[in-house]
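> okay, here's the prediction I keep looking at, along with the sequence it came from:
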Amino acid sequence: MDKFVVRGGNPLLGTIKVSGAKNSALPCMAAAILTEDEVILENIPQVNDIETERKLLTSMGAEVELGYGRAQHRTRIKCAILSDPVAKYEIVKTMRASSLVLGPLIARTGIARVAMPGGCAIGGRPIDLHINGLEAMGATITQDHGYLEARADRLKGAHIVFDKITVTGTEDLLMAATLAEGESVFENCAREPEVTDLAALLIAMGAKIEGAGTGTIRIQGVSKLHGARHRINPDRIEAGTFLIAGAITGGDLNVDCCEPKHLGALITKLEQCGVKIDVGADHVRVRSGGELKAADITTEEYPGFPTDMQAQYMALATQAEGTSTVIENIFENRFMHVQELIRMGANISISGRTATVRGKTPLQSAAVMCSDLRASASLVLAALVADGETILDRVYHLDRGYEHFEEKLRGVGAQIRRMGDVFGKK
């Protein structure tokens, strides 16, 4: 099992490039199910979740080519024949995004059998909203032995008000509605850039969609979609992680190939912490402004502060003068990194969904355990400023969502390697 060894103390200096967004790429790959034609996706990140999605689509009968060499961030998907519309447990057990094939499968083939989602153990992501929405569109859904089975001759448009904002629920039903008979109106929709990115692909495929990126989306169903070429958005969470890496190390880091308008909540918070930020058209430069200052955050749906940046921000808060309050509103079990940060010397207490971080505390190297994707990133950030060498176990979580993470950090001065590598190599 891979480990990271991180030696702290180096400010990060230089330019680091952001990869495509995993959380956009996964639903866009699922959208290829909706057509017999070829769908070409560019700026695909090379992360483990993408490989899992490739295996999933291939197991259903799709042709999936992940590019290498000059086309290394491109994938070609052709779902001319879907001979086995089943999302098998042994493939999707490590990935939460398995539910994203439910809607497009039933819309295209009239039947879908999908294993209940797996992935990070950060709390419940109820699939009830997917089920309720598809049933409102005329599907019959049963649950048996850990699988959901859905059937429908043809889905019908429906007016759906989501009980709570759900990104994957919005995406799943949006895909289903593109081939439904009649008009669908969805309210209380997720407004995340990943939803907008998916809608852009679907429109390029011939879907009729209005309002993506707002709370209300209207879809006029069509009988058939066609192939398309689409470029995936930059990964806003990867970009945010690197911004915090530059800030926590007191460095001068240019985060390139990103979309600054997707980072508004984080940039505002970093400025409150005393970090100097320069924003360009497709890059953000972060520089030390002296001592970091404490600032509170509350995670919210987009455009609020993202839950996927909470753990990384908490690492930063340990190095800020004063007391920071971190309130987690999205997932009920997303403080698993706290005990590992405490092992490194952080002063953090938890009460329900609120964590109180008292800084500035000197962090010390330790052996720590990664529990989920974003927790892994937070522990790397903490290790970058810790005294000595920190060993991080179970970094396979990180490999699910960050492309060449340690190589990118090494390129801007971090001393980080996988166990068995040699410092200085790239």
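Sure thing, it's come through. Residues are numbered from 1 along each chain as shown.

> drop to CA atoms for contacts and neighbour counts, all remaining ones
OK.

> for the stretch 151-300 of the chain, which segments count as strands?
Secondary structure of the stretch 151-300 of the chain (DSSP state E, counting those that start in this stretch): strands located at 159-161, 183-187, 208-210, 216-220, 228-231, 252-256, 276-279, 283-287, 297-298.

> check the offset of the shortest one from the chain's centre.
Average the C-alpha atoms of strand 297-298, do the same for its chain, and the two points are 19 Å apart (C-alpha atoms, centre = their mean, to the nearest Å).

> quick check, residue 56 in a helix?
Yes: the assignment for residue 56 (DSSP: H, G, I helix; E, B strand; the rest coil) places it in a helix.

> thought it was touching residue 92?
Yes: in this structure, residue 56 is within contact of residue 92 by C-alpha atoms under 8 Å, at 7.3 Å.

> hmm, back to that, need the strands of the stretch 151-300 of the chain in JSON lines (columns: distance to residue 73 and mean neighbour count).
Converted to JSON lines, those look like this (distance: least, C-alpha to C-alpha, whole Å; neighbours: other C-alpha atoms under 10 Å):
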{"stretch": "strand 159-161", "distance to residue 73": "36", "mean neighbour count": "17"}
{"stretch": "strand 183-187", "distance to residue 73": "33", "mean neighbour count": "20"}
{"stretch": "strand 208-210", "distance to residue 73": "27", "mean neighbour count": "18"}
{"stretch": "strand 216-220", "distance to residue 73": "30", "mean neighbour count": "20"}
{"stretch": "strand 228-231", "distance to residue 73": "10", "mean neighbour count": "18"}
{"stretch": "strand 252-256", "distance to residue 73": "17", "mean neighbour count": "24"}
{"stretch": "strand 276-279", "distance to residue 73": "26", "mean neighbour count": "16"}
{"stretch": "strand 283-287", "distance to residue 73": "20", "mean neighbour count": "22"}
{"stretch": "strand 297-298", "distance to residue 73": "34", "mean neighbour count": "18"}
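
> want to compare, so here's the second one:
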Amino acid sequence: MKTLLVQESQKISGTINISGSKNASLAIIASAIIIEHPVKISNVPNILDVKNLLLILKHIGFKFHFSKNELLIYPLDKVQSYLIPRHLTSRLRASNLIISPLISKYGKIKISQDSGGCNIGARPIDLHIYAIRKLGYHITLSDQNYLSIYKNTKLFPQKIHLKKISVGATQNAILATVYIKGTTIIKNIAIEPEIIDLISFLCKLGFKIYLNKKSRTITVRGITREHIKAQKHTIVHQVIPDRIEAATFIISTAINGDKITLNNINHCHLQNILIPLTKSQIIRYTKLSKDSVQISKTEFQFQPSMTISTKPYPAFPSDVQPQIMVLMCYLNGTSKITENVFEQRFQHVYELQKMGANIRIKNKKAIIYGKKTLTPTKIQCSNLRSAAAMLLAGISSKSANKLYTIIENADHITRGYENITEKLRKCSIHIQVLQEKYPSTVIQDNQYLIK
């Protein structure tokens, strides 16, 4: 596992090009299983999760070429393997996104449910299974935790109401219905930008999918494979920018920044981050162009506390909760976070407490007593977004001596942030990447001095 050495007391300043969305890329790449003609997908981030998903597609039999953030995938006539083994699924939570594309086009799948990704609480596949079973698929779960799904009868369109808003279940429900003749209606769906990007991609392929964001309803008019084959041209699609990466850099500027320019962003997708930060007079933002923004930290000495409640989009995202908690450690007064999405999303709290943060947890609520200076020390990453929070904490930490924050298990951050250390270095942040343990030469009395 990689270790990061992050120098304390640094102000982020410069220009960053935001990468393509991790979550949109994973959904679109998985959905490409149903293609009948080559597809060219651009703005795909070169991150670990994308590489692990491509390993699964290669195992199934797909041919593809991935270079310079552009992915070309060729259609598959014959599946090489319907069995997706544990050693592939254990690397990637999003491995479940291949279920519906594979059964929709090829009729069956057997996939291990020992999936990887972030350990942030229960993310059961029950909602996915509910939608797929209602459409008429036969589903069994073996003692070895392998899920088998296949068509055993004619499938019929249905009215599906998801019991809980879920991005993954929404994606699988859509893809399970695209080849079912008739009209399927899916209600209580997620309306994240990544869902809309997936629908945009599928419509380019020729599928008939209609979204009503206000009522959280999707209507799918099923078509035949012959209809898709008749398109006879290469589909080109550009993945949307990663709003979570952009939010991470915005919050970094709010904590200890000067001025930063973010390129390749979508202003609409960032409103749930920008509005609370500007209302609290923590940052100013200036729209430079349709896909560029300048963020600057305000000069106000008294920056008031904040209250955040995470919920599905368009509310404040759970994926940004760890990062904004770091900011709250520096605000005046008492800030509060209610985590409504993942019950284990507070794993980063212990690490922040090791740095001197005063945080109390009660059930799904966190109370952050602000105006605390975080001190460099050795901390651990437990998941992707906590890794981003640890990085922000290390950059903003301060001490009497010039010290490093040592961040262990930092491989988590490579799952979702493309070239993040290089991007930070371009913004005047001093950071070192070590492949294994940190060198003993930087350790003095359990502190980590900058040489």
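Perfect, thanks for sending it. Everything numeric here is computed off the predicted structure, so don't read it as measured data.

> tm score of chain vs chain?
The TM-score (TM-score structural alignment, normalised by the length of structure 1) is 0.95; 418 aligned residues with a C-alpha RMSD of 1.5 Å.

> one step back: which of the strands of the stretch 151-300 of structure 1 sits closest to residue 27 of structure 1?
Closest to residue 27 of structure 1 of the strands of the stretch 151-300 of structure 1 is strand 228-231 (C-alpha to C-alpha; 12.5 Å).

> what span of structure 2 lines up against the closest one?
Using TM-score structural alignment, the residues of structure 2 aligned to strand 228-231 of structure 1 are 235-238.

> just stretch 363-376 of structure 1 next, same as before
With TM-score structural alignment as the criterion, stretch 363-376 of structure 1 aligns to 374-387.

> which residue ranges form the helices in structure 1?
Taking DSSP state H as the test, the helices found in structure 1 are 22-31, 48-59, 89-92, 102-109, 128-136, 167-178, 193-204, 236-248, 264-272, 310-317, 338-343, 373-384, 396-399, 405-410.

> just want the angle from the second one to helix 22-31.
Which is helix 48-59 of structure 1. For helix 48-59 of structure 1 against helix 22-31, the angle by axes from the mean of the first three to the mean of the last three C-alpha atoms, to 10 degrees is 10 degrees.

> roughly how far out does stretch 336-349 of structure 2 sit from the chain middle?
16 Å.

> need the outlier residue of structure 1, farthest from its centre.
Distance to the chain centre peaks in structure 1 at residue 153, reaching 33.1 Å (criterion: C-alpha atoms, centre = their mean).

> so who does the closest residue to that residue other than its chain neighbours touch?
In this structure, residue 153 of structure 1 finds its nearest non-sequential neighbour in residue 110, 5.5 Å apart by C-alpha to C-alpha, 6 or more residues apart in numbering. Residues near residue 110 of structure 1 by C-alpha atoms under 8 Å, 6 or more residues apart in numbering: 150-154.

> could those residues go into CSV alongside distance to residue 189 of structure 1?
Formatted as CSV, the contacts of residue 110 of structure 1 follow (distance: C-alpha to C-alpha, whole Å):
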residue, distance to residue 189 of structure 1
150, 23
151, 24
152, 24
153, 26
154, 23
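
> select only the buried ones of the residues you listed in PyMOL?
Here is the PyMOL selection string for the buried members of the contacts of residue 110 of structure 1, based on 16 or more other C-alpha atoms under 10 Å:
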select buried, resi 150+151+152+154
